[in-house]
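Participant: Sequence plus predicted model, see below.
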Amino acid sequence: MEMSKQLSEQQVELIKSSVPVLAEHGLTITKRFYADLFEAHPELLNLFNHANQKQDKQQQALANTLYAAAANIENLEELLPVVKQIAHKHRSLQVKPEHYPIVGEHLLEAIKKVLGSSATNELLDAWANAYDIIADVFISVEAELYKDTSESSWEGFRRFIVQRKEQETKEVVSLYLVPEDGKSLPTFEPGQYVTVKGYSQSDHYTHLRQYSLSDKPNQSYYRLSIKREETKDVQGTVSWYMHGLAEGAVVELTAPAGEFTPENGEGDLVLMSAGIGITPLTSIAKSALATQPNRAVTFVHFTANRNSYALRSEMEELASAYQSLRYEVYDRDSDSSEMTVDHLINENEQQFYICGPISFVQQMEKKLQELGVSQKQVHFEVFTPLIPV
C-alpha cells in the first residue's frame, strides 16, 4: 500500500499493544460505534444492510478488520486483497470519500467510550493516524473503481425494467433486466454482482442488497436469480421486494462490481457451489465454456434436494453441450456420504472458485488445504460482510 502519511515508531508500538484489547473488546467497540453513528447520521442507514446490523455481522466484520489492521500495522500490504474486495463492495454501495471522516470521528469516540481511562491521548492519536492511513488507501482504491465505472458504465443508480420473470424453484426467481433509457448495456466480468435498491413498508429507508449476475456477459439483459428469505422481516426485506416485482416494473441498480472473476487461461477451473451460491458460478461456467470451449471446467454443486436446485436445467444443458465440462451434484437428502474433493485434484494448473454459506466455504477451503492446494489457487465469495482474521 502506498501511504502518504506515516506512523511514528511510538505510535506503531501503541497500535501493536492494543491487539489484545481489540481481541477482548473489539465487538463492544464496533457496536457502540454503529449505534452512535446512526444516531448522529440516520441518513447513513440508507447505505447499510439492516439485517447484517441486526445480526451483528457488520459489527463483527469491523471488529475483526480493526484487529487485523492492528496486528499487521507494520505490514498493511498483507491486507490489500481484503481491502480490494471491500472496496468493490463500497463502490457498489456508493460509499464516497466524504463518508470516511464521519466514520473515523465516531470510531475513535467509540474506542474512547469503551476503553475509558485506558484510551490515552497518545493511543487515540495513534489510532487516528492509523485510521487516516487506512482510509486514504480505501479512498484511493475506490477512486480507481469509480473512474473505471464512469468510463465504461454508469455512476450511481440506474433504472432497469423487469423484461421477464421466471420462477426457478419455489424459493428462487430469475429477473431479466434491461435499461429503462434504452441505451447500451455495458458488459461485466463473470462472477460480478450489482447492488439493488429495495424498499420496505415498515420504514422510510432504502434497503441495499448485492446480488450476483447469474448469466454470462454480453447479453441484451442482466439476470439476477434471487432466493427469497423465509420471513419478510429485516433479513428478507429486499428478497421479498424483488420477488414481488412484476414484469414491466422498475428497479434501480449500481454498475457491476467484484473481484470474484477468473482470468482467461489454459488452467483448469474447478467451481464449487452450495445453495444460491450457484449464481456467480453459473455465469463463470457459461462464460468460460463459451469463450474457451476446450478448457477443462469442473462444476460441483451441493444442494439440499433436487427441488431446491436453482438453474438446474441450465447446468444440465451445459453439461450435455460441452465434453470439457465435468458436472457433479451432491443432494443432501439422498447422498448419505460426505462430499469429498480428493478426486477433483489433478497435476494440472488448477484454480478453485467457491461460493455458498460461510460454513460451506470454510469446509471446502480446509479440505483443499489438507490436500496441498495453495492459498493462491483458492478464491471465494460469500453473501455476507467480509471478516478478515
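Facilitator: It's in.

Participant: For the rest of this, base every contact and every neighbour count on C-alpha atoms.
Facilitator: Noted.

Participant: Asp36 against His106, yeah?
Facilitator: Yes. Between Asp36 and His106 there is a contact at 6.8 Å, judged by CA atoms under 8 Å.

Participant: out of the two, which sits in the more crowded spot?
Facilitator: The neighbour comparison of Asp36 against His106 (other CA atoms under 10 Å) goes to His106, with 20 against 16.

Participant: where does that one land in three-state SS?
Facilitator: For His106, the assignment made with DSSP: H, G, I helix; E, B strand; the rest coil gives helix.

Participant: Next: Asp132.
Facilitator: Assignment for Asp132 (three-state DSSP): helix.

Participant: Would you check how far apart it and Lys5 are?
Facilitator: 8 Å (CA to CA, to the nearest Å).

Participant: ok, now Ile29?
Facilitator: Taken as CA to CA, the span from Ile29 to Lys5 is 25 Å.

Participant: When those two are compared, which one has more neighbours?
Facilitator: Ile29 (24 against 12).

Participant: what about versus this one:
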Amino acid sequence: MTVASASIINNYFESKPLTPEHIQIIIDSVPILEHLDVQLTEKFYKRLLKQNPEFKPFFNETHQKLLRQPRIMIHFLIQYAKNIQDLTPMIDFIKKIASKHVGLQVKPEHYPKLGQVLINVIINLFPKQLVHDEFIEAWTLAYQNLANLLIKLESEQYVEKPWYGFKQFKVTRLQRECSDVKSLYITPVDGSPIPKPKRGQYLCMRWLLPGEKHEITREYSISEYPKNNEYRITVRYIPGGKVSNYIHNNINVGDIVYSGPPCGDCVYESSSKNLVFLAGGNGVTALLPMIEAGLTEGRQVKLLYSNRSTDSRSFGKLFQSYKLQYGDRFQVVEFLSRGRTIDPIDKFYRRSLTLEDLDFIVPEDDVYLIGPRTYMKMIEDYLKDRNITVKLDYFGPREI
C-alpha cells in the first residue's frame, strides 16, 4: 500500500448542465425509484462487487447482509432525484457522504465504474418503455454531476490530511481493558510524528487476514488523545467477527498494520455548556478524549454508561480516577443490564437505560451519543422530539 499526495479536483467528469427535459426525466423517476426501493441498490452492490472485486474492501459484509448500505443509498438516490434542480436541502447529507468516502480513501478513479454499474442497473429495472436514449443521457449526466461534486468535496478534505492512502504502523503495545476489550497502541513505521486528531475522530484501517482473498476495512475510534507518538484504538471481541478475532487472538507487538489518517466529523467542541455523554458499550471509546477535554476545561460532565456488567465495562478505573480528581463536576450513571456488579464507578442501576432516564437533558446541554445502532436510534429520536441537538456517529451507513 503506497501513500500518495492529493490535490483539489473541480471537474473529474466533463461538466455539462442538465436540460429541462433531462431534469423532468429525473423527477419523473422518483415514483419508480420509490417502488423499486432496496431492490435496485441491493442489485447494484451485488453486481458491483461481482464485476469489480477490488471494491470489496470498501464495504462491510454485515452492512450489506442487513441491507443497511442499500437502504441508505436508495434513500440518497430518491432525495437526489427530488432535489435535482436545487441540492441545497441535501448538501449536509452529501457532505457527510464525502467525509465517509475520505475515511475509506475512495478515489476519483473509482467513480466511473460505480456509475457504469448504477446506470446499467437502472436501465435493467426501469420499465422498458421509459428507457430511451434521452433517459440514459439524463441519468448519466446526473450521476456525473453528483460524482463531480463528491470528488471536489473529498479532494478538499484530502489536501488537508497528513497523508493519502493507507500508511504502515507498528503495534507498540497491547492492553486488556476488560474481559472482552483490548487496546492497541500503534506508531508510524517510518518514525514520522503523528498529527494530533480532533477529539472524537477515528482511524480507518485495512486488514489482510490469513485465508482472506481481499482486504477488510474497519473504523476504530481514537480512544486516547495521543501521547508518545502513538494512536490508541480499543476493540471489543465479537464472536464471528473476522478482524476483532484476529486482534484478540493473533496480533502481537511489532506487527505491521495499515491506517488512513484521522477522519470524522463528530468531534468535540469547546464551550461553557454542560456536557452529557451517552455511551453504549464500546461506544465509550470515541467519547474518552472528549470527556478528558471537558473536565480539563472546567465543564460540568455527566456520563450515562450502559454495559452488560462491570466485567464487560472498559475504563472503569480511569473514570474512578476522574471522579476522585474532579468530584461533583464529573457524574457517572451506569446501567448494567445483566451479570454481577463489582466496583461501580459512581451511581448505578441493575437495568437497561430507559427514555425516562434522559428527561434531565435540556436543549442548552452539549450532548454526544455513541453506541449500538438500536440504542443510538432510540435515544436520537427521543431527544430530537424534545428539540435537543445530538452529536453522533453511526460508524457505517446512517440509520434513516
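Facilitator: Sure, I can see it. As the structure is a prediction and not an experimental result, all values here were calculated from the model.

Participant: Could you report the neighbour count for whichever residue in structure 2 pairs up with Phe48 of structure 1?
Facilitator: Using TM-score structural alignment as the criterion, Phe48 of structure 1 maps onto Phe59 of structure 2. Neighbour count for Phe59 of structure 2, taken as other CA under 10 Å: 17.

Participant: Phe59 of structure 2 - nearest residue in space that isn't next to it in sequence?
Facilitator: Distance criterion CA to CA, 6 or more residues apart in numbering; nearest residue to Phe59 of structure 2, sequence neighbours excluded, is Thr217 at 7.4 Å.

Participant: in structure 2, which strand has the most residues?
Facilitator: In structure 2, taking DSSP state E as the definition, the longest strand is strand 167-178.

Participant: and for it, what span of structure 1 is it aligned with?
Facilitator: Going by TM-score structural alignment, strand 167-178 of structure 2 sits over residues 158-169 in structure 1.

Participant: residues of that stretch that come out buried?
Facilitator: Going by neighbour count (16 or more other CA atoms under 10 Å), the buried part of stretch 158-169 of structure 1 is Arg158, Phe160, Ile161, Val162, Gln163, Arg164, Lys165, Glu168, Thr169.

Participant: the helices in structure 2, which residues?
Facilitator: Along structure 2, counting by DSSP state H, helices occupy 20-28, 30-36, 38-51, 61-65, 68-82, 91-104, 111-125, 133-158, 242-249, 284-296, 316-326, 373-385.

Participant: most remote residue from structure 2's center?
Facilitator: Gln129 (40.0 Å; CA atoms, centre = their mean).

Participant: Identify all contacting residues around the longest strand of structure 2.
Facilitator: 1-3, 182-190, 252-260, 311-315 (CA atoms under 8 Å, 6 or more residues apart in numbering).

Participant: again, but for stretch 217-231 of structure 2
Facilitator: With CA under 8 Å, 6+ apart, stretch 217-231 of structure 2 has contacts from 57-60, 104, 185-187, 193-194, 196-197, 199-207, 232-235, 243, 285-289, 395.

Participant: So which bits of it are buried?
Facilitator: Thr217, Arg218, Glu219, Tyr220, Ser221, Ile222, Ser223, Glu224, Tyr225, Pro226, Glu230, Tyr231.
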